[in-house]
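Student: Got a sequence here, can you model it:
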Amino acid sequence: MSIASTQEHFDVIVIGGSYAGQAAAMQLARARRRVLVIDAGVRRNRFAATSHGFLGQDGRSPDAIAAVGREQVQAYLTVQWLEGKATHARRTQDRFTVQDERGQDFHARVLVLALGVVDDLPEIDGLSDRWGRSIFHCPYCHGYELAQGRIGVIGVGDVSLHQAMMLPDWGRVTLLINGSAIPDETQRSGLQRRGVILEPTAIRRIIESATVELVDDRLLAFDGLFVASRTRVASPIAEELGCAMEEGLLGRYIHTNEFKETSVPGVFACGDAARMAGSVSFAVGDGAQAGTAAHQALIFR
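Tutor: Model prediction:
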């Protein structure tokens, strides 16, 4: 449905229409609540050709999963969908006002923030061009497809040691230290038990599909590479509203309770912006929890 008027009041505004936002909106729509979804159309996994680990959708295109989800959400008559970017949000008495990039204001009693995150990647020549295609962050999402082949872990800190310890279940692993933290004796012993090879030489660039060129001119060919990106919430709206943030191993995210409510009453958050781990499965579960909790907030407050 198209937007009838910026003066229209909604029960809930969902900011972000990817997997978490769609799941939240569907729960609210099924409760026959009036919902506005504002979506800029920029999904975190837009670089990946296939999505894995999401029950019933394994191996499908992320685009296809999102498109079907949006179609199903929009089939509910109480849902309206606005393509665009929400830029500001504020509380005014007993409601919230959300402004979009066109300067339009929309009003609701409750907000659900499904803002997503941005991946900040190491500045290595050739890395960003291969992100989501042959260079990944999640072994559960992409490890199986490497068929127990050659896997490289690009070192960015202690989190890379964690990745290197996990990934031997998916293939033969080399940890490319690349100037990051050098494992101590205890860590080396653990990596050795897992069969991980340590490569101390720095990386010059990444070529072909997943071949690492080192500064000493050696080429190490891999079937896939993993790196732990730093993440940041893709919009300042949560902090603008005064939502408390947490500092995680990979970056800041929005603090929520077990019902996905933030520190600001009436504001819920879900998806990658509100948890340290990210996948389609987690996002959908998070969104469903946020949507049902947002509905109950409309009733019991």
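Student: going forward, measure contacts and count neighbours with C-alpha atoms only.
Tutor: Will do.
Student: Quick one: the helices in the stretch 151-300 of the chain, in order.
Tutor: 158-166, 185-193, 237-241, 280-300 (DSSP state H, counting those that start in this stretch).
Student: So Phe56 versus Pro265, what's the distance?
Tutor: Actually, residue 56 is Gly. It isn't Phe. From Gly56 across to Pro265, the span is 35 Å (C-alpha to C-alpha, to the nearest Å).
Student: For Leu225, which of the helices of the stretch 151-300 of the chain is the nearest?
Tutor: Nearest to Leu225, of all the helices of the stretch 151-300 of the chain, is helix 158-166, at 10.9 Å by C-alpha to C-alpha.
Student: quick one: the closest one to helix 185-193, angle?
Tutor: 30 degrees (axes from the mean of the first three to the mean of the last three C-alpha atoms, to 10 degrees).
Student: List the buried residues of helix 158-166.
Tutor: 160-161, 163-165 (16 or more other C-alpha atoms under 10 Å).
Student: quick one more, to check against the first:
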Amino acid sequence: MDDVIIIGGSFAGLAAALQLGRARRKITVLDTGLPRNRFAGHSHGLLGRDHKPPLDILAEARQQLARYQTIRLVNARADSISGAIDDFSVLTADGESLAARRLILSYGVVDQMPDVPGFAEGWGRSIIPCPYCDGFEVADQHWGLVWSGPQSHNQVRLFHDWTDTLTVLADGHEIPSDIRADLARRKIAVVDGRITEIASPGGHNAVAMLDNGSRVAVDILFAHPRNKPSASLHESLGLATVDTPLGIVLKVDERRETSMPGIYAAGDLTNPQLPSVTTASWQGAMAGIFAQQSMLA
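Tutor: Down below sits the predicted model:
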């Protein structure tokens, strides 16, 4: 029996594995090899690994974990979970049955691409969600923001640290008059009409075609599509969740433990508001530490 099975081997999962491996705990990491940021050319904001391709960072992390003999990395998907604290069972898609005292869920989320031609193709390159991740590289350029709801108003305020040139694409949303007045005060253009297609001519550039015939060209386009957990294991377990403007996340306490004793969670699966490799790594490390401490005699 393992001490801990970690489901999801991206930044949060591997950070948890590192802490547990250094504590000489026996663990298995299950991973499908499809991290959320695989579409991005570079990852930013991670100390010591700034502006490095995310897949390269993960590959190096796995190489470093190889020195810990109690860590087993398995390329497999977890199909089901059963049991309770000190006696969990995980069945993989390959038919392997694993047992562990604790579980860490770090299988992340998937972004739900809108049915707009060109959106998925530009995602992570000309269409991005996070100014902390990529804003520095496109600072002082013309930014576009696809309006997605009331939370977009705060994004407008946030973006001013990077650029003074911003165009809001309403994309069919009814933006209240008081918010429109505030946008006008900030000298931010609002373009009405629903987006029907997005072209990415090269680099970060994006051109949005609207149903009213308008075309809006920007140097970078920010958008915040809803996301959902990349697996449904938490549903079968009945774990408590929280509905946020961007999607469903798992509810955890200050020790990263979910509503079921012995199951911890970290990364984008618990934090859609500020997704980054830094926060995912920190949360994963803490989940590993708290899981280890919960098993002390």
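Student: Nearest to Ala24 of the first structure, out of the helices of the stretch 151-300 of the first structure?
Tutor: Comparison of these against Ala24 of the first structure by C-alpha to C-alpha identifies helix 280-300 as nearest, at 3.9 Å.
Student: Please work out which residues of the first structure line up with stretch 144-158 of the second structure.
Tutor: Mapping stretch 144-158 of the second structure onto the first structure (TM-score structural alignment) gives residues 152-166.
Student: Verify the stated contact: Glu101 of the first structure with Thr87.
Tutor: Yes - here Glu101 of the first structure reaches Thr87: they are 5.8 Å apart, a contact under C-alpha atoms under 8 Å.
Student: of the two, who's got more company?
Tutor: Thr87 (15 against 11; other C-alpha atoms under 10 Å).
Student: distance of the corresponding residue of the second structure for the more buried one from Ile6 of the second structure?
Tutor: Mapped onto the second structure by TM-score structural alignment, Thr87 of the first structure lines up with Asp79. Separation of Asp79 of the second structure from Ile6 of the second structure (C-alpha to C-alpha): 13 Å.
Student: got it, and Gly202 of the second structure?
Tutor: 39 Å.
Student: Between the two, which is the more surrounded one?
Tutor: A direct count of neighbours by other C-alpha under 10 Å for Gly202 of the second structure and Ile6 places Ile6 higher, at 29 against 11.
Student: Provide a list of residues in contact with the more buried one.
Tutor: 13, 16-17, 27-30, 103-106 (C-alpha atoms under 8 Å, 6 or more residues apart in numbering).
Student: what does it align to in the first structure?
Tutor: Aligning on TM-score structural alignment places Ile6 of the second structure opposite Val14 in the first structure.
Student: so that match, which of the three states?
Tutor: At Val14 of the first structure, secondary structure determined by DSSP: H, G, I helix; E, B strand; the rest coil is strand.
Student: Roughly how far does it sit from Arg252 of the first structure?
Tutor: Per C-alpha to C-alpha, Val14 of the first structure is found 21 Å from Arg252 of the first structure.
Student: and what of Arg230 of the first structure?
Tutor: To Arg252 of the first structure, Arg230 of the first structure is 9 Å away according to C-alpha to C-alpha.
Student: again with Arg44 of the first structure
Tutor: 16 Å.
Student: ok, back up a step: next, format the helices of the stretch 151-300 of the first structure as JSON lines and append distance to Asp216 of the first structure.
Tutor: Formatted as JSON lines, those follow (distance: least, C-alpha to C-alpha, whole Å):
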{"stretch": "helix 158-166", "distance to Asp216 of the first structure": "22"}
{"stretch": "helix 185-193", "distance to Asp216 of the first structure": "23"}
{"stretch": "helix 237-241", "distance to Asp216 of the first structure": "45"}
{"stretch": "helix 280-300", "distance to Asp216 of the first structure": "39"}
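Student: residue in the second structure matching Asp129 of the first structure?
Tutor: Matched by TM-score structural alignment, Asp129 of the first structure corresponds to Glu121 in the second structure.
Student: can you count the residues close to that match?
Tutor: 15.
Student: Same question for the one 3 residues further on.
Tutor: Neighbouring residues of Gly124 of the second structure were enumerated by other C-alpha under 10 Å; the total is 21.
Student: Quick one: residues contacting the residue lying closest to it once chain neighbours are set aside.
Tutor: Among residues not flanking Gly124 of the second structure along the chain, Ala40 sits closest, at 4.8 Å (C-alpha to C-alpha, 6 or more residues apart in numbering). Ala40 of the second structure is in contact with 53-54, 124-125, counting by C-alpha under 8 Å, 6+ apart.
Student: One more pass at 10 Å, please.
Tutor: By C-alpha atoms under 10 Å, 6 or more residues apart in numbering, the contact list for Ala40 of the second structure reads 53-55, 123-126, 128, 134.
Student: Start and end of stretch 60-76 of the second structure, how far apart?
Tutor: Across stretch 60-76 of the second structure, first to last residue, C-alpha to C-alpha, it's 19 Å.
Student: got the contact list for Val252 of the second structure?
Tutor: When contacts are counted by C-alpha under 10 Å, 6+ apart, Val252 of the second structure touches 239-242, 258-260, 263-266, 270.
Student: If we use 6 Å, what do you get?
Tutor: Thr258 (C-alpha atoms under 6 Å, 6 or more residues apart in numbering).
Student: What lines up with it in the first structure?
Tutor: With TM-score structural alignment as the criterion, Val252 of the second structure matches Thr256.
Student: ditto for Val29 of the second structure
Tutor: So Val29 of the second structure corresponds to Val37, using TM-score structural alignment.
Student: Would you mind stating the distance between its match and Ala273 of the first structure?
Tutor: For Val37 of the first structure, the distance to Ala273 of the first structure equals 17 Å [C-alpha to C-alpha].
Student: Between the two, which is the more surrounded one?
Tutor: When Val37 of the first structure and Ala273 are compared for neighbours, Ala273 comes out ahead with 29 against 26, by other C-alpha under 10 Å.
Student: Once you drop chain neighbours, what's closest to the more buried one?
Tutor: Gly116 (4.9 Å).
Student: Could you point out which of the helices of the stretch 151-300 of the first structure sits nearest Ala210 of the first structure?
Tutor: Of all the helices of the stretch 151-300 of the first structure, helix 158-166 comes closest under C-alpha to C-alpha, at 16.7 Å.
Student: ok, average deviation of the closest one from the second structure?
Tutor: Following superposition, helix 158-166 of the first structure is found to deviate from the second structure by 2.3 Å on average (mean C-alpha distance after the TM-score superposition for the first structure).
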